[in-house]
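> Model the following, please.
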Amino acid sequence: MDARKLKRAIAVRMALEGKLYAEISKMLGVSDFFVGYWKNIFKTQGIEGIKLGYKGSQGYFTERQKDVLVDWLKNKQYWNLEELSKFVGKFTSM
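Below is the predicted model of the structure:
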């Protein structure tokens, strides 16, 4: 589980159990606003509301390219940035 989502869930649970926002804030290292915000989101949207909405961007390499690159790196005794750059440059023709 992502640490951000876990922190949200813990804050919400503690708030719903009646703990003071100041106590939760101090314990989790967040603001009182954070606690209240995610508690309200949970009340209106449920567990889906506290999940992360950002799914990340599409990766630069395909799965095949990643596999080729990892295998290439595993077989090297040392890594050279210039050599790596040239190797990755070949991916444009894949």
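
> Only C-alpha atoms from now on, for both contacts and neighbour counts.
Noted.

> Report the secondary structure state of E82.
Three-state call for E82 (DSSP: H, G, I helix; E, B strand; the rest coil): helix.

> no, scratch that, I was asking about A11
What three-state DSSP gives for A11 is helix.

> any idea how far L69 is from it?
41 Å (CA to CA, to the nearest Å).

> Could you check which of the two has the larger neighbour count?
A11 (26 against 16; other CA atoms under 10 Å).

> Please give the structure of this sequence too, so both can be compared:
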Amino acid sequence: MVNSEKQMNDLARRLSRNLYLCMGFGKPIKVTELAKKSGVSIAVISRIKNDWEGKEKVQVETVVKLAAALNVDATDLLSKDSIFEKLEARA
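The predicted structure follows:
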């Protein structure tokens, strides 16, 4: 695997993990509600959330929309560090 492809897969896995954590933290948000708030389709959100293998290629605009709807920074959704600590600090 080419290094850049591995990096993309790593980013996709991070996005999946952090989106999953954000959606379940505090008052959980359902995929349908996040879709309405973000303007991202239910199908795309589901694919991202369930992409444990890191195969989903997501546009930056989509990450920004999801982050805004979840009230987090887009960079936090792509962070190596778990977003859970930041979410707890905000609570």
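
> TM-score of the superposition?
Superposed pair, TM-score by TM-score structural alignment, normalised by the length of the second structure: 0.28. Supporting alignment: 44 aligned residues with a CA RMSD of 3.5 Å.

> show me where the first structure has helices.
For the first structure, applying DSSP state H gives helices covering 3-16, 21-28, 32-45, 47-50, 63-74, 81-89.

> which residues sit in contact with W38 of the first structure?
Applying CA atoms under 8 Å, 6 or more residues apart in numbering, we find W38 of the first structure in contact with 8, 11-12, 50.

> got those as CSV, with distance to G36 of the first structure columns?
As requested, these are exported to CSV (distance: CA to CA, whole Å):
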residue, distance to G36 of the first structure
R8, 10
A11, 9
V12, 8
I50, 12
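
> biggest helix in the second structure, by residue count?
If you go by DSSP H, the second structure has its longest helix at helix 3-24.

> how about stretch 5-14 of the first structure: buried residues?
Neighbour counts over stretch 5-14 of the first structure (16 or more other CA atoms under 10 Å) mark 7-9, 11-12, 14 as buried.

> can you tell me which of those lies nearest to Q65 of the first structure?
K7 (35.0 Å; CA to CA).

> how close does the residue nearest to K39 of the first structure when sequence neighbours are not counted get to K86 of the first structure?
Nearest-residue entry for K39 of the first structure: V12, 4.9 Å, with adjacent residues in sequence omitted and distances by CA to CA, 6 or more residues apart in numbering. Counting by CA to CA, the separation of V12 of the first structure from K86 of the first structure is 49 Å.
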